[in-house]
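# can't give you the sequence, but here's the structure:
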């Protein structure tokens, strides 16, 4: 009985001791303070919204062109005698560029002059012949009148029986022959007048050929018509060229223009400005300062991507060459009540965040263009908030309305 009771009490005693130890350890454990969760604060830069009247700037990319590129062709077939310039060289007005061999120019001139003198002599001869034919016609006409008078006299004598029929027939025969002679002399006068007209036409033709030969002689000694830059030289000394072959190309330094593609979104405002004669300028940043390029005109044809606009290249940029690419900023028509903000403040295309009570508040805005600030492009927005509002300009990937921030005023 004792052994049976012992087997029951020992396990109960172990359980009781274990429970007592657990209760003791639970009652004596240290108490932990409740963990408090603090909201994270994001550091952002901010700026004060200032309403201004500003002109939006549109970045354009264009290519330099010349509106007076001259391709000088050979006036005659001949040999190039001298080439006095090289490609890319700047030349002054009146400076010799190249020349064609003198015999190739003077021989056609001598031939044209000979043809002209021959035509003059032929015309003079035809005029002398015309004078002789005119006198012959006058003489034969007088003889015709005498023959007509003789016929009338014979008729009167026949009426009085003082002349025979044979004498009247002879007078009529002489009259008919003289009429034929008069017709022939008149035809000679008319034919000679046509020959004079032909000779005058031939003289005019040979005179034009002579003038062309004289012009070719001048063109064969090519000189710069104005201050220019040589774009390309296609021949060298000793080259044989055909008439009409391009020998050299050059352009005036003051003829440089910039052709840039104008987006369709700006076409209406730019067209209206040109019609109203409102000056519009683009700006090009050089190493030292900003240069202005005046808008001249729009192209006559458009494409789906926009219309080409032409800008005058100022003389200070005359070192530019046709074909060079340029980045310019077109200054548009001024906008009232707009705010300039850095692009870091813009989310998407039409949203920014104001800071109100240390929290971000989303606002939808209308981006109307860009403006240059300290050499950088800022967005130009039409706001729906009041002037003096604080704008967050630090771009946060997790930005949302209600996000707690700590601002650093810029």
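Thanks, I have it. This one's a predicted model, so the numbers in the text were calculated from it and none came from an experiment.
# only C-alpha atoms from now on, for both contacts and neighbour counts.
Noted.
# who's in contact with residue 181?
residue 140 (Cα atoms under 8 Å, 6 or more residues apart in numbering).
# next up, identify which helix or strand it is on.
Per DSSP states H and E: residue 181 is located in helix 165-219.
# before we move on, what about residue 267?
Counting by DSSP H and E, the element that carries residue 267 is helix 264-275.
# which outside residues touch that helix?
279, 280, 297, 305, 306, 307, 332, 333.
# residue 7: which of those is nearest?
The closest of the contacts of helix 264-275 to residue 7 turns out to be residue 305 (Cα to Cα; 100.4 Å).
# separation between the closest one and residue 267?
As judged by Cα to Cα, to the nearest Å, residue 305 and residue 267 stand 11 Å apart.
# likewise residue 220?
Distance from residue 220 to residue 267, by Cα to Cα: 47 Å.
# put this beside the first:
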């Protein structure tokens, strides 16, 4: 039987034997079909990385900077740092003695105007009845037209008084609403559920309108704002998966956050705030916003991260 040129005898020497074994390995049946172990290893390989960017953990819309709605002295400070607050909760009250006094006077005037209006309105039914009777009597010849005219004029006068009283009551009502709105400006309320991060006011301090009072962290899902270098912008798209790690952490817990998904990619270039090239000058980047696939543990707003984008 003819032997293959690759099948050498042992007498050919050790060098030839070694070469033959190497070549025969290439002809082994294992080469024709991958082993289950190699298939599993291939499937377990991570997706290819297409770009890396620096970023920061943030919340959509950012932190809430609250300012004093009016000028005045802080009468009550009802929160402290680290406290959770709900939407509409009163955080601070300014001294409003003068505003309260003005409101009390206006409320009294409103009550007086409403009482006057009610009294004027109560006269109308009797005057209408009187006019009807005079009109009926005049038709039967039991009364002259002068009595009818006088009854009609009395009704018109009473109706005019009702209209004036109604206008006065409306003015008084609007005045009370205006003063109540001004009084509400002496209160600062939480615009949404949040956590108090920092306070810059205290009880007894004098504030101007617009003076900073507190910084709140809204209870919204955390996001990542990544600065993608202009060299990698073409490789980034919405829906792409990414891995988020603490920036500069090269230890065993390098990827300590859940995976993330690209929510949107800005259509505008801008200067980098997290990276710079001392040799080439300012770096142009495009902001990419990512959402975590699961709520991250121990992540903090403002934390520097490194984002690895994968196909």
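Noted; the coordinates are in hand. Only a predicted model underlies this, so the values are computations on that prediction, with no experimental measurement involved.
# just give the TM-score of the two.
Remark: TM-score between the superposed chains equals 0.59 [TM-score structural alignment, normalised by the length of the second structure]; 242 aligned residues with a Cα RMSD of 4.1 Å.
# settle this for me: residue 377 of the first structure is touching residue 371, isn't it.
Yes: in this structure residue 377 of the first structure lies within contact range of residue 371 using Cα atoms under 8 Å: 5.5 Å.
# who has more neighbours, those two?
residue 371 (25 against 19; other Cα atoms under 10 Å).
# surely that one and residue 340 touch.
Yes: contact status for residue 371 of the first structure versus residue 340: in contact at 7.2 Å, counting by Cα under 8 Å.
# give the residues shared as contacts by these two.
Shared contacts of residue 371 of the first structure and residue 340, counting by Cα under 8 Å, 6+ apart, come down to 378, 379, 380.
# which residue is the nearest non-sequential neighbour of the last one?
Read it as residue 380 of the first structure. Spatial nearest neighbour of residue 380 of the first structure, chain neighbours left out: residue 340 (4.7 Å); criterion: Cα to Cα, 6 or more residues apart in numbering.
# now name the helix or strand holding that neighbour.
Assigned by DSSP H and E, residue 340 of the first structure falls in strand 335-341.
# buried set for that strand?
335, 338, 339, 340, 341 (16 or more other Cα atoms under 10 Å).
# elements contacting that strand?
strand 52-54, strand 376-382 (3 or more Cα pairs under 8 Å, 6 or more residues apart in numbering; DSSP states H and E).
# quick one: neighbours of residue 332 of the first structure, just the number.
22.
# contacts only, for it.
55, 56, 57, 58, 270, 280.
# and it, how far from residue 121 of the first structure?
For residue 332 of the first structure, the distance to residue 121 of the first structure (Cα to Cα) stands at 71 Å.
# how far off centre is the longest helix seen in the second structure?
In the second structure, taking DSSP state H as the definition, the longest helix is helix 97-139. Relative to the centre of its chain, helix 97-139 of the second structure is centred 49 Å away, using Cα atoms, centre = their mean, to the nearest Å.
# stretch 72-82 of the second structure too?
23 Å.
# now that stretch: buried residues?
72, 73, 74, 75, 76, 77, 79, 80.
# what number of residues lie near the equivalent of residue 138 of the second structure over in the first structure?
In the first structure, the residue paired with residue 138 of the second structure according to TM-score structural alignment is residue 147. When neighbours are defined as other Cα under 10 Å, residue 147 of the first structure has 21 of them.
# look up the closest residue to residue 147 of the first structure, ignoring the ones flanking it.
residue 175 (5.1 Å).
# residues in contact with that neighbour?
Going by Cα under 8 Å, 6+ apart, residue 175 of the first structure touches 144, 147, 148, 151.
# pretty sure the match of residue 138 of the second structure contacts residue 179?
No: using Cα under 8 Å, residue 147 of the first structure makes no contact with residue 179, being 9.1 Å away.
# which residue in the first structure aligns with residue 109 of the second structure?
Using TM-score structural alignment, residue 109 of the second structure pairs with residue 118 in the first structure.
# got it, and residue 123 of the second structure?
Match for residue 123 of the second structure (TM-score structural alignment): residue 132.
# how much space separates its match from residue 186 of the first structure?
Taking Cα to Cα, one finds residue 132 of the first structure at 12 Å from residue 186 of the first structure.
# which one of those two is surrounded by more residues?
Using other Cα under 10 Å, the more surrounded residue of residue 132 of the first structure and residue 186 is residue 186, with 19 against 14.
# secondary structure class for residue 8 of the first structure?
helix (DSSP: H, G, I helix; E, B strand; the rest coil).
# sorry, back to before: pick the most deeply packed of the helices and strands packed on strand 335-341 of the first structure.
Highest mean neighbour count of these: strand 376-382, a mean of 21 (counted as mean count of other Cα atoms under 10 Å).
# against the second structure, where does the helix or strand just after that one fall?
Next helix or strand after strand 376-382 of the first structure toward the C-terminus (DSSP H and E): strand 390-392. Across the second structure, nothing matches strand 390-392 of the first structure (TM-score structural alignment).
# off-centre distance for strand 390-392 of the first structure?
Counting by Cα atoms, centre = their mean, strand 390-392 of the first structure comes out at 44 Å from the chain centroid.
# and what of stretch 249-258 of the second structure?
That offset, for stretch 249-258 of the second structure, works out to 29 Å (Cα atoms, centre = their mean).
# now do the strands in the stretch 251-400 of the first structure.
Ranges of strands in the stretch 251-400 of the first structure, per DSSP state E, counting those that start in this stretch, are 256-262, 281-285, 290-303, 306-312, 325-331, 335-341, 351-356, 359-364, 366-373, 376-382, 390-392.
# buried stuff in the second one?
Neighbour-count burial for strand 281-285 of the first structure, counted by 16+ other Cα under 10 Å, picks out 281, 282, 283, 284.
# aligned partner of the last one in the second structure?
The one in question is residue 284 of the first structure. Using TM-score structural alignment, residue 284 of the first structure pairs with residue 245 in the second structure.
# hang on, isn't its match packed against residue 259?
No: using Cα under 8 Å, residue 245 of the second structure is not in contact with residue 259, being 9.4 Å away.
# angle of the strand holding residue 340 of the first structure against strand 351-356?
80 degrees (axes from the mean of the first three to the mean of the last three Cα atoms, to 10 degrees).
# quick one: strand 335-341 of the first structure to strand 376-382, angle?
On the basis of the same axes, to 10 degrees, strand 335-341 of the first structure is oriented at 130 degrees to strand 376-382.
# great, nothing more from me.
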